[in-house]
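Student: Sequence and computational prediction follow.
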Amino acid sequence: MTYSRQTGGRPPHQPDEELRMVVELLAGAAVPQAEICGVLEIDPKTLRRHYRRELDRGAAKVEAALVMHLHRIASGSDGTALRAIQFALRARFGWSEFTSLTICR
């Protein structure tokens, strides 16, 4: 008895340079992965499998832009600047105003 092998479902996703550029631009604009999947009409697992580098590069661009904006705000001299500096210290360096300094004598 012979069985015919039928393939069902969608054909395999084939990324091209245009789609890679779209994913990187959307990720760089802080668009959530679920929304990117909706635009490309693919599953989140497929997005991460085929576009990991583009997602990482887009995320790095967003992070760099936010750090530059935070740095600009923190360079001011008002209360907002103080809160921005405190946030940056907590987020990037694990700083807390509740930790005590021990001075060795």
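Tutor: That came through fine. Just so it is clear, the structure is predicted and the values come from calculations on it, not from any experiment.
Student: Please count neighbours and contacts with C-alpha atoms only from this point.
Tutor: Fine.
Student: burial count for the residue nearest to His50 when sequence neighbours are not counted?
Tutor: Once flanking residues are discounted, His50 sits nearest to Pro15: 7.0 Å by Cα to Cα, 6 or more residues apart in numbering. By the criterion of other Cα atoms under 10 Å, Pro15 has 11 neighbours.
Student: The structure to be compared is supplied as follows:
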Amino acid sequence: MAMPTHQPTEDQRHIVEVLVAGGTPKTIIAKALGIGMKTLQRHYADELETGLELANAKVVRRLFRLIEQGSTPATIFWLKTRAGWKEGQTVEIEQKTEQQAYDFSKLSDLERADLRVKLETVVGRRH
């Protein structure tokens, strides 16, 4: 005996559209509807193909309405994601170093020994 032909309802079409938009795998969608993959492909081809795009269009339409109504968060979101705006402040720091020559011959033996210990301590920390 042959299985009855599947007749999709508007509710089922909407369910498929929403599940596709949410990233649900086709195998899970077919299982949720109690049909096989071939039946899903045959009867819901449009929903499978356009579900994500239709959902995105609805979200964009809603976002744009919010922007038109003066929603600051929606406007900021749009500017960051669509207009390339960025938050934050960029600070550039330029460091200039001057090379100075020191005349170590004017140091006393004690000052040279103290400087040597300090230099060895600093160089030792780097290694």
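Tutor: Arrived safely, thanks for sending. Source: prediction; values computed, not measured.
Student: middle-most residue in structure 2, spatially?
Tutor: When Cα atoms, centre = their mean is applied to structure 2, the residue found nearest the centroid is Thr81 (10.2 Å).
Student: ok, now how distant is the residue mapped onto Gln7 of structure 2 from structure 1 from Arg57 of structure 1?
Tutor: Counting by TM-score structural alignment, Gln7 of structure 2 lines up with Gln14 in structure 1. Per Cα to Cα, to the nearest Å, Gln14 of structure 1 is found 20 Å from Arg57 of structure 1.
Student: Could you do Leu89 of structure 1 as well?
Tutor: For Leu89 of structure 1, the distance to Arg57 of structure 1 - Cα to Cα - is 24 Å.
Student: Helix or strand: which one has Leu63 of structure 2?
Tutor: helix 45-68 (DSSP states H and E).
Student: what residues does that helix touch?
Tutor: With contact meaning Cα atoms under 8 Å, 6 or more residues apart in numbering, helix 45-68 of structure 2 is reached by 13-14, 16-22, 41, 74-75.
Student: Strands along structure 2, start to end?
Tutor: Here structure 2 has no strands by DSSP state E.
Student: Show the residue spans covered by the helices in it.
Tutor: 10-21, 26-33, 37-43, 45-68, 72-82, 109-126 (DSSP state H).
Student: From the contacts of helix 45-68 of structure 2, list the buried ones, please.
Tutor: For those, a neighbour count by 16 or more other Cα atoms under 10 Å gives the buried set as 13, 16-21, 74-75.
Student: Give me the neighbour count for Val53 of structure 1.
Tutor: To be clear, residue 53 of structure 1 is Arg; Val isn't right here. With other Cα under 10 Å as criterion, Arg53 of structure 1 counts 14.
Student: which residue lines up with it in structure 2?
Tutor: Using TM-score structural alignment, Arg53 of structure 1 pairs with Asp46 in structure 2.
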